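Enquirer: Show me how the following folds:
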Amino acid sequence: MRIWLIIGALNGFLAVALGAFAAHGLRGSVPEADLTIFNTGAHYHLVHAVALVVVALVGLNAKGWPAKAAGILFLIGIVLFSGSLYFLGITGSRALVMITPVGGVAFLLGWLSLAMAGLRLKPTSN
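Expert: Next up is the predicted model:
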C-alpha cells in the first residue's frame, strides 16, 4: 500500500502546481470560463490526491481488493476527469469532453470501493 501513499503525494504536488499555474500563468491568457473549468479539474485532482493517501492508510488494515480498487479508480478519475478539464481549460477544445463523465464515474466507484474497504477493517477496541 506504500505505492498509494507515493502516488497520492505526487498527485497532491501536481494538483497544487497546476492550481498555481492556473492562478499565475493562465489568468488573462484564457477566457474566464475556461479558467474556471481548469480550476474545477485542479480542485477534484487535489481532493482525490488526498483520497489516495487515505487509500494507503486504509489499505494497511483492510483485507482484500476494495482498497486497491479504490486507488486504481481514483487514479483513473484524476486522469480522465481532471485531465480532460485541464485540456479544455488550456486549449478551449471540447475534443475530450466525452471522457469527463467517465472519470466522474470512476471517482464515484472509487468512493464506493473505499467504503467497502472500510467495512473490511478490523474493529479496534478503545
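Enquirer: only C-alpha atoms for contact and neighbour calcs from this point on.
Expert: Noted.
Enquirer: Would you enumerate the residues in contact with residue 36?
Expert: The contact partners of residue 36, by C-alpha atoms under 8 Å, 6 or more residues apart in numbering, come to residue 89.
Enquirer: Over to residue 110?
Expert: Residue 110 touches 69-74, counting by C-alpha under 8 Å, 6+ apart.
Enquirer: Can you tell me the SS state at the most centrally placed residue in the chain?
Expert: The structure's the chain has its C-alpha centroid closest to residue 48; by C-alpha atoms, centre = their mean the separation is 3.3 Å. Using DSSP: H, G, I helix; E, B strand; the rest coil, the secondary structure recorded for residue 48 is helix.
Enquirer: can you tell me how far it sits from residue 104?
Expert: For residue 48, the distance to residue 104 equals 11 Å [C-alpha to C-alpha, to the nearest Å].
Enquirer: same deal with residue 7?
Expert: In terms of C-alpha to C-alpha, residue 7 sits 19 Å off from residue 104.
Enquirer: Following up with a second sequence; could you model it the same way so I can compare the two?
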Amino acid sequence: MQKTFLIWGAVYGALAVVLGAFAAHALKRIADEATVNVFHTGVEYQFYHAFALLAVGILFGSFPSAWMIRSGWCFVIGTILFSGSLYALTALKINGGSIGVAGVLTPVGGLFFIAGWVCLVLGLLRK
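Expert: Sure thing, here's the model as predicted:
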C-alpha cells in the first residue's frame, strides 16, 4: 500500500508543477486576477497533499495500520475534490458557465483533507 501513496504523491506533484506553470504563463492572459488566485489555491493545496501522500507512503513502513491507509485515501480523494473543483470553477468562469456542483465539492474536499490529517495522527499514535 505504501507504494500506491508514493505514486499518487509523485503524480500529484508533477501535475501541480505543470498546472502551476500553466497558471503563471497562459492562464494570466485569459483570466482575471481573482480567477487566477482560485486556480493557484488549487495548485497550492495539491502540492501540500502531494507531500502528505509521500509522507504517508514513507511512514507506512514504520507505522502500518488501517488509519494510515485511510489517511492516504482521504488525501487522494480530497485533492481530487478540492483542487479539482477549483480547477473546474476556473474553467467555468473563463467560459462564462455557472458554478453548479463544482462549488459544493470544494468544502467536501476540504473535509477529506481534515479527515486525512486526523487519520494520520491516529495512525502514528496506534504503534
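Enquirer: still on that earlier bit, gap between the closest residue to the residue nearest to the centre of structure 1 other than its chain neighbours and residue 107 of structure 1?
Expert: The shortest distance from residue 48 of structure 1 to any non-neighbouring residue, by C-alpha to C-alpha, 6 or more residues apart in numbering, is to residue 74 (6.3 Å). Distance of residue 74 of structure 1 to residue 107 of structure 1, computed by C-alpha to C-alpha: 5 Å.
Enquirer: okay, the two: which has more neighbours?
Expert: Set residue 74 of structure 1 next to residue 107 and count neighbours by other C-alpha atoms under 10 Å: residue 74 wins out with 32 against 25.
Enquirer: So the more buried one lies in a helix, does it not?
Expert: Yes. When three-state DSSP is applied, residue 74 of structure 1 is found to be in a helix.
Enquirer: Can you show me the helices along structure 1?
Expert: Along structure 1, the stretches classed as helices by DSSP state H are 2-21, 32-59, 66-77, 83-91, 100-119.
Enquirer: Quick check, residue 23 of structure 2 in contact with residue 42.
Expert: No. With contact defined as C-alpha atoms under 8 Å, residue 23 of structure 2 does not count as touching residue 42 (10.8 Å).
Enquirer: Pick out whichever of those two has more residues nearby.
Expert: Under the criterion of other C-alpha under 10 Å, the comparison of residue 23 of structure 2 against residue 42 puts residue 42 first, with 25 against 19.
Enquirer: What distance do you get for that one to residue 122 of structure 2?
Expert: Distance from residue 42 of structure 2 to residue 122 of structure 2, by C-alpha to C-alpha: 26 Å.
Enquirer: Residue 71 of structure 2 too?
Expert: In terms of C-alpha to C-alpha, residue 71 of structure 2 sits 9 Å off from residue 122 of structure 2.
Enquirer: More neighbours: the two, which one.
Expert: A count of neighbours by other C-alpha under 10 Å puts residue 71 above the other of residue 71 of structure 2 and residue 122, at 27 against 16.
Enquirer: do you know how far the nearest residue to the more buried one once chain neighbours are set aside is from residue 63 of structure 2?
Expert: Leaving aside its sequence neighbours, residue 71 of structure 2 sits nearest to residue 116 (C-alpha to C-alpha, 6+ apart; 4.1 Å). To residue 63 of structure 2, residue 116 of structure 2 is 15 Å away according to C-alpha to C-alpha.
Enquirer: try residue 105 of structure 2
Expert: Counting by C-alpha to C-alpha - residue 105 of structure 2 and residue 63 of structure 2 are separated by 31 Å.
Enquirer: Likewise for residue 53 of structure 2?
Expert: On the measure of C-alpha to C-alpha, residue 53 of structure 2 and residue 63 of structure 2 end up 14 Å apart.
Enquirer: Which one's more surrounded, these two?
Expert: Under the criterion of other C-alpha under 10 Å, the comparison of residue 53 of structure 2 against residue 63 puts residue 53 first, with 29 against 17.
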